[in-house]
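Chemist: structure for the following, please:
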Amino acid sequence: MAEEWVALDFETANGDNGSVCRVGMVKVAGGAVTDRLLDYVQPPEPVSWFDPELAPFNGGVTAEDVRDAAQWPEMLKRITAFAGGAPVVAHFAPMEMEVVQRACMHSGVPVPEMEIGCSVVLARSVWTDSPDHKLKTLCARIGFDLDHHNPLSDAEGSARIVLELMRERGTPTLGGLCEREDVVLGRIGPDRAPAYCRKRRAPSPRFSRWNEESRAEPPAPDLDNADPDGPLYGATVCLSDTSRDKIELWGEIAAVGGTIAKNVTKKVTVLVVGDHSAVTAKRRKAEEYQAKGQPIAIIDEAELEQILREGA
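Modeler: Okay, here's the model as predicted:
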């Protein structure tokens, strides 16, 4: 079965994002637009007034236009039925997500479960050369004749952008495009905080190193081959905020007979800090033990390097 997803756009009556007054949706199946929905909505009662200054930005929808339209709870049923559980795409998706959430809040109905992608996030990932990633700019780029603030046209523009991104990346599905660009779909639901569509953040080199170190098993001390008169022979050594790779240092310390401790405990006899001016949690713990009479030496990384060179 061909992958299906939908794109949607809302217009609102006033500055409250829950004052939804018109909705447009398109359905995509097998890489083509296959169905459309466009209708007016009566804004929920607490925010049902129309701000005339917003008319240029909502297609000029008026109270008369929505007089006989469905109220939000009924329109929400139509929206979810049209989507059929498929992912929903929108341009600047967090804003459209907020429309759904606030309209539901004003109407006293639960927020539906929706998996939501953002054509802005995907376009930023692929079209890094674009001067901006506004809907008008991107629709002009792909040659789509946008009738801006007509929600059906805006929704279709968002869909056409994603379809072009899929074509350029050679990925026939929305899921494949997200995987290719390392993008995570957002989600809303009745019992969850909204999670927005976003690029996965690559862990920083520092975090990656810390993660590797936290999972690594320290090597056993080489007591058979190390010099028993060496300063680290039989010592229990803990490292704190060193510039060199800890796993590499662990190996060198073990080679001269030292036992590695990941954390400062009563068994630690040597704490190595990056430099003597560094104040770390491990150093504070070691100083607490020193104050209680525990024999813990605190040396810096340069001193450790000298010991290792002499013991090599």
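
Chemist: only C-alpha atoms for contact and neighbour calcs from this point on.
Modeler: Will do.

Chemist: please name every helix or strand in contact with the stretch of helix or strand Leu271 belongs to.
Modeler: Per DSSP states H and E, Leu271 falls inside strand 270-273. With contacts taken as 3 or more CA pairs under 8 Å, 6 or more residues apart in numbering; DSSP states H and E, strand 270-273 sits against strand 236-240, helix 281-291, strand 297-300, helix 301-311.

Chemist: so how far is stretch 94-110 off the chain centroid?
Modeler: 22 Å (CA atoms, centre = their mean, to the nearest Å).

Chemist: before we move on, what about stretch 19-36?
Modeler: On CA atoms, centre = their mean, the centre of stretch 19-36 falls 26 Å from that of its chain.

Chemist: contacting residues around it?
Modeler: 2-13, 37-44, 47-48, 61, 66, 72, 82-83, 99, 103, 150-156, 159, 163, 172-173 (CA atoms under 8 Å, 6 or more residues apart in numbering).

Chemist: would you do the same for the sequence below? I want to compare the two.
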Amino acid sequence: MPLPGGAFRFIALDVETACGDSASICQIGLACVRADHSIQTWSTLIDPQMPFAPFNIELHGIGPDTVRGAPTFAGVWPDLLPLLARHPLVQHSRFDEHAIAAACRAHGLPRARLSWNNSVSIARVAWPELKGNGGHGLGNLKTVLDLDFRHHDAEEDARAAAQVVLRAEQRLADTPGKASAVLAPFQLSLPL
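Modeler: Below is the predicted model:
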């Protein structure tokens, strides 16, 4: 499937890894959010060129047979980078940013200068009542916000992170000062 094209408000990105090594990316998923809030998703399997750990296979269902014939990170990254570099990125926790940086190091690729933002931070402001009450992880937000997605699939998790940001914008719309303070660093804006 070709990469999404055009201009987006932001792109949510999620990765799955083959083992405890954060460079072992075996799937990348994107959720590209347009000005009208529509979301275009994309994903690809990646051959991590590392052994898979049983725990990770059980978690996301991706194993050596699944990625047989898939491109490597070094084969995909040059095509992805131009799209990602021109948009604000959203990740749910800092794991994805660290995994991308580790994969770039492992494959001898230059460090990418990307604008990373964290939907966990946005969720903490939008739903402070969840602290100590299930938290702000995607699993709990799935229940609280009635999101429909398959957890631990990179494309689905990216879409869920994008939906968290969009729902937070709606929730914070009644408190513009708070909304701008939270969303300004993310280069996101409330619809007029």
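
Chemist: circling back: winner for burial among the helices and strands packed on strand 270-273 of the first structure?
Modeler: Mean neighbours per residue, mean count of other CA atoms under 10 Å, is largest over these for strand 236-240, with a mean of 24.

Chemist: circling back: find me the equivalent region of the strand holding Leu271 of the first structure in the second structure.
Modeler: Alignment of strand 270-273 of the first structure against the second structure: no match, by TM-score structural alignment.

Chemist: and for stretch 199-218 of the first structure?
Modeler: Residue span in the second structure matched to stretch 199-218 of the first structure, by TM-score structural alignment: none.

Chemist: mind naming the longest helix for the second structure?
Modeler: Of all segments of type helix in the second structure, defined using DSSP state H, the longest is helix 154-172.

Chemist: helices or strands up against that one?
Modeler: Using 3+ CA pairs under 8 Å, 6+ apart: helix 154-172 of the second structure touches strand 10-17, strand 25-33, strand 39-45, strand 89-91, helix 119-126, helix 138-144, helix 176-183.

Chemist: winner for burial among these?
Modeler: strand 10-17 (a mean of 28).

Chemist: would you convert the helices and strands packed on strand 270-273 of the first structure into a markdown table that also reports distance to Arg124 of the first structure?
Modeler: Formatted as a markdown table, these follow (distance: least, CA to CA, whole Å):
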| stretch | distance to Arg124 of the first structure |
| --- | --- |
| strand 236-240 | 39 |
| helix 281-291 | 40 |
| strand 297-300 | 45 |
| helix 301-311 | 43 |
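
Chemist: for Val111 of the first structure, which of these is the nearest?
Modeler: helix 281-291 (44.2 Å; CA to CA).

Chemist: relative to strand 236-240, how tilted is the closest one?
Modeler: Between helix 281-291 of the first structure and strand 236-240, the angle formed by their directions is 140 degrees, by axes from the mean of the first three to the mean of the last three CA atoms, to 10 degrees.

Chemist: and Phe149 of the second structure, how far is that from Val182 of the second structure?
Modeler: 25 Å (CA to CA, to the nearest Å).

Chemist: then Cys104 of the second structure?
Modeler: 30 Å.

Chemist: ok, back up a step: as JSON lines, the helices and strands packed on helix 154-172 of the second structure with distance to Pro78 of the second structure would be great.
Modeler: Supplementary listing: these in JSON lines, determined by distance: least, CA to CA, whole Å:
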{"stretch": "strand 10-17", "distance to Pro78 of the second structure": "16"}
{"stretch": "strand 25-33", "distance to Pro78 of the second structure": "14"}
{"stretch": "strand 39-45", "distance to Pro78 of the second structure": "14"}
{"stretch": "strand 89-91", "distance to Pro78 of the second structure": "17"}
{"stretch": "helix 119-126", "distance to Pro78 of the second structure": "25"}
{"stretch": "helix 138-144", "distance to Pro78 of the second structure": "29"}
{"stretch": "helix 176-183", "distance to Pro78 of the second structure": "29"}
